[in-house]
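J.: Below is the sequence, then the predicted model.
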Amino acid sequence: MKSLRLLVLFLLGMGVTGFLLSIDTPRWLVFAVVIIFYLILMVLPGIYITYFSNSLRQIERYVHRNRHKAIFAFPYALGHGDDRDVERSIERILTLHKQQAMQSIYRTLLAIYRGQPAIAAQHAAAIDREPLRSYYLAHIAASSGEFQRAAELSSRIQEPWMNHSIDALIAFESDDSNFPVHVEKSVKAARGIQKYTLEKSFNRMKKPLP
């Protein structure tokens, strides 16, 4: 499938090049247009799926194709691996991506998956971007049974999928039968890889409700 797509892009590029040359377009401009053409067709689809797609099937295919890349190995492990696979995928990201923001976020996630709320809270407090900082602190509070604090932190957040996600976590920990309702709202509000990550994360939460 990838080879076919590249062949189609190559043929389209050749067609564009031929057309531009036929109307006596300067060669430097032909080169620039062709490069931009390839960048748009090769890069934009990935950006759209990663950040804006609302199709879980489309996102699933994209994650599967890119599962060998560290940043996509994490959502892939959520959907297809066990807890150790998830931890290994996060550890790989931490090894390859040394930016402070990435380190704080993924160290928080790793501590959450290891059931270490105190350590997770320390790393979450170091996140310098809102609403991510409040979201992860609320996540940790909810999983620790501090529902009032989780709700207070959630009230500071203006991102609907985050609010519904915190509501879902509170419902999960308090055995509230509205858990599936909040999950559905959270996943529905999210887009791109975040939508897929939420869907797979909530699917892993197996706890009988009354």
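T.: That came in fine, so what should we check first?
J.: switch to C-alpha atoms for all contacts and neighbour counts from now on
T.: Noted.
J.: Would you check how far apart the residue lying farthest from the centre of the chain and Arg61 are?
T.: Within the chain, the residue lying farthest from the chain centre (Cα atoms, centre = their mean) is Asp24, at 45.4 Å. Per Cα to Cα, to the nearest Å, Asp24 is found 42 Å from Arg61.
J.: and the comparison structure, right after this:
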Amino acid sequence: MQLWKLTFIYLFAIIACTFLLLMDVPKWQTFILLFLYVFLFTMYPHFNALLWTKNLKKVERFLEANRHKALYAYPYAIANQTIAEQKAALHKIITTYKQPYVKHNYASILAILENNYDQALSEAKQIKKEPFKSYMVAHSEAYLGNFEKAEALLTNLPEKWMSSSIKSLISFKKQDEENFKLHSTNAIKQARGIQKYLLTHSLQEMEEKFR
């Protein structure tokens, strides 16, 4: 967010807070109102783009404004940049973040992008956090053609879009266009925020390979 906008938001908050206190509004009510106001104008757009919205244009604008940050450079690259730039974005995440589950998760994605599916599976199995581990292991098994192993992990996936995404990948690997369209459509409908954006662009790229 631009500096002048933040300055205006916080200046108005200070004035409003002073006014409410002068009107003898209880301090706890003033605090709640102040928090809701700041959340609405500063944090809500961030969380909305990340987790809640179904509007891909909002996500695109958010990613474009934040593409200098490691975690947002990769989804932006999927839709707007080359494979080489996508790999560079993944490398940046892997080297920037210290959490092991983040490193192994994105290392698995990078290995898939490089068509090194055994390495992708190895990285996925080192993820200690669920459901990320089950999702990436299922993803890797599907790319390896181990469809039964991938399907066995679907019960570990709490989000509907996760199961639909794995099913669409299995259908893609089987060259089953009808089921691919069914499951990919469901995955995109069920997802929100950046995940919807990622699925939309990655699954559309797969769909084009049927033509």
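T.: Nice, I can see it. Note that this is a predicted model, so its numbers are computed, not measured.
J.: overall similarity of the pair, as a TM-score.
T.: Between these two chains, after superposing, the TM-score reads 0.86 (TM-score structural alignment, normalised by the length of structure 1); 208 aligned residues with a Cα RMSD of 2.7 Å.
J.: Quick one: the strands in structure 1, in order.
T.: Read by DSSP state E, structure 1 holds no strands at all.
J.: can you pull the contacts of the residue lying closest to Asn186 of structure 2 once chain neighbours are set aside?
T.: Spatial nearest neighbour of Asn186 of structure 2, excluding adjacent residues (Cα to Cα, 6 or more residues apart in numbering): Ser164 at 6.2 Å. Contacts for Ser164 of structure 2 (Cα atoms under 8 Å, 6 or more residues apart in numbering) come out as His183, Ser184, Asn186, Ala187.
J.: gap between Ser164 of structure 2 and Gln175 of structure 2?
T.: Distance from Ser164 of structure 2 to Gln175 of structure 2, by Cα to Cα: 16 Å.
J.: in structure 2, which spans are helices?
T.: In structure 2, the helices defined using DSSP state H lie at 3-22, 27-38, 44-47, 56-65, 70-80, 83-96, 100-113, 117-125, 132-144, 147-152, 160-173, 177-190, 193-208.
J.: just checking, what packs against the fourth one?
T.: Helices and strands touching helix 56-65 of structure 2, as assessed by 3 or more Cα pairs under 8 Å, 6 or more residues apart in numbering; DSSP states H and E, comprise helix 70-80, helix 193-208.
J.: how much does the shortest one stray from structure 1?
T.: With mean Cα distance after the TM-score superposition for structure 1, helix 70-80 of structure 2 departs from structure 1 by a mean of 0.5 Å once superposed.
J.: ok and that helix relative to helix 100-113, angle-wise?
T.: Angle, helix 70-80 of structure 2 to helix 100-113, by axes from the mean of the first three to the mean of the last three Cα atoms, to 10 degrees: 20 degrees.
J.: Identify each buried residue in helix 70-80 of structure 2, please.
T.: Neighbour counts over helix 70-80 of structure 2 (16 or more other Cα atoms under 10 Å) mark Ala70, Leu71, Tyr72, Ala73, Tyr74, Pro75, Tyr76, Ala77, Ile78, Ala79 as buried.
J.: who's in contact with the closest residue to the second one other than its chain neighbours?
T.: On the basis of Cα to Cα, 6+ apart, the spatially nearest residue to Leu71 of structure 2 that is not a chain neighbour turns out to be Ile93, at 6.1 Å. Applying Cα under 8 Å, 6+ apart, one finds that Ile93 of structure 2 lies in contact with Ala70, Leu71, Lys103, Tyr106.
J.: isn't the last one right next to Leu90, touching?
T.: If I follow you right, that is Tyr106 of structure 2. Yes - between Tyr106 of structure 2 and Leu90 there is a contact under Cα atoms under 8 Å: 6.3 Å.
J.: Need the counterpart of Glu141 of structure 2 in structure 1.
T.: Here Glu141 of structure 2 is matched to Ala141 in structure 1, going by TM-score structural alignment.
J.: and its match, how many neighbours?
T.: Ala141 of structure 1 has 23 neighbours, counted by other Cα atoms under 10 Å.
J.: Same check on His104 of structure 2?
T.: 23.
J.: go on, Ile14 of structure 2?
T.: 12.
J.: Would you confirm that Leu20 of structure 1 contacts Ala32?
T.: No - applying Cα under 8 Å as the test, Leu20 of structure 1 and Ala32 come out as separate, 11.3 Å apart.
J.: The two: who's more crowded?
T.: Leu20 (18 against 10).
J.: show me the residues around the more buried one that make contact.
T.: Val30.
J.: Please apply the same query to Pro180 of structure 1.
T.: Ala168.
J.: Save the buried residues of helix 70-80 of structure 2 as JSON lines, and put in distance to Leu50 of structure 2 too.
T.: Formatted as JSON lines, those follow (distance: Cα to Cα, whole Å):
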{"residue": "Ala70", "distance to Leu50 of structure 2": "14"}
{"residue": "Leu71", "distance to Leu50 of structure 2": "11"}
{"residue": "Tyr72", "distance to Leu50 of structure 2": "10"}
{"residue": "Ala73", "distance to Leu50 of structure 2": "13"}
{"residue": "Tyr74", "distance to Leu50 of structure 2": "14"}
{"residue": "Pro75", "distance to Leu50 of structure 2": "11"}
{"residue": "Tyr76", "distance to Leu50 of structure 2": "13"}
{"residue": "Ala77", "distance to Leu50 of structure 2": "16"}
{"residue": "Ile78", "distance to Leu50 of structure 2": "16"}
{"residue": "Ala79", "distance to Leu50 of structure 2": "16"}
